[in-house]
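S.K.: sequence plus the predicted model coming up.
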Amino acid sequence: MSGISRSVVFGDSDDVELRNPGDGAALRFVVDGTAAEPLDAGAALHLRLRPDAVHIVRFDADRHLRRNRVKLSLLDLPLRPDQLLDLVPPQLRERADRLRG
């Protein structure tokens, strides 16, 4: 997990173009968690909103704040052990506890 990556949110009328600058190597993009086909040198990938693909996401405000604090703390390494545990999904923490027994 990268502590410095940030999400970018665009409006419903925005068009985005990602262009391979053309140094000879193909690039790979992941858009909304889906890998796109390799983009050859000099080629462009055009992105726009699909009108029927919008979903509303609601975050638990406290949980979202805790996770963002931990992510931001990655910029101030070293981390405290309790902060590292916050990055592990609860079901994995429970499984690890059971295995340690």
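M.R.: Alright, I've got the coordinates.
S.K.: contacts and neighbour counts: CA atoms only from here.
M.R.: Noted.
S.K.: which outside residues touch the helix or strand residue 94 falls within?
M.R.: Secondary structure from DSSP states H and E places residue 94 in helix 90-100. If you take CA atoms under 8 Å, 6 or more residues apart in numbering as the criterion, helix 90-100 is touched by residue 85.
S.K.: pasting the second one now:
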Amino acid sequence: MKRGELYRVAHPTARDPKRSRVFLVVSRQVLIDSRFSTVICAPVYTAYHGLQTQIPVGTNEGLKHESSIHCDELISLPKSALTDFIGNLSREKLKQVARALAVALDIANAQQ
């Protein structure tokens, strides 16, 4: 498992109306490689509102539909749930995700 990989997860949360949802692994690689049992992920939705915290993705990344990664809705998922590999992001898309995460977490203002 690596940062930037997309996985389809069956029944990720009790309140998610879909039977499965695609998630992007965003945890740092050191955490992914550790014995820690969960990783931080960002959900992928078909909705795209053009926010700075949403990154468009689609068939180039292994998805069936044009979608977007929502960096404002991070969730911790068990590594054991991430078994259905879909695809991975390009280096450029991963940079866009890093910028979106910085916006979502207000990292620039946290350093003041």
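M.R.: Noted; the coordinates are in hand. Since the model is a prediction, treat every value here as computed from it, not as a measurement.
S.K.: superposed, what's their TM-score?
M.R.: Overlay of the two chains. TM-score (TM-score structural alignment, normalised by the length of structure 1): 0.28; 54 aligned residues with a CA RMSD of 4.7 Å.
S.K.: on that earlier part again, buried residues in the helix holding residue 94 of structure 1?
M.R.: Buried residues in helix 90-100 of structure 1, counted by 16 or more other CA atoms under 10 Å: none are found.
S.K.: which SS state does the nearest residue to residue 25 of structure 2 once chain neighbours are set aside fall under?
M.R.: Distance criterion CA to CA, 6 or more residues apart in numbering; nearest residue to residue 25 of structure 2, sequence neighbours excluded, is residue 41 at 4.5 Å. With DSSP: H, G, I helix; E, B strand; the rest coil as the basis, the three-state label of residue 41 of structure 2 is strand.
S.K.: so where do the helices sit in structure 2?
M.R.: Assigned by DSSP state H, the helices in structure 2 fall at 29-33, 91-104, 107-110.
S.K.: nearest to residue 67 of structure 2, of those?
M.R.: Residue 67 of structure 2 lies closest to helix 91-104 among those, at 13.3 Å (CA to CA).
S.K.: residues contacting residue 107 of structure 2?
M.R.: Contact partners of residue 107 of structure 2, counting by CA under 8 Å, 6+ apart, are absent.
S.K.: and the gap between it and residue 98 of structure 2?
M.R.: Distance of residue 107 of structure 2 to residue 98 of structure 2, given as CA to CA, to the nearest Å: 11 Å.
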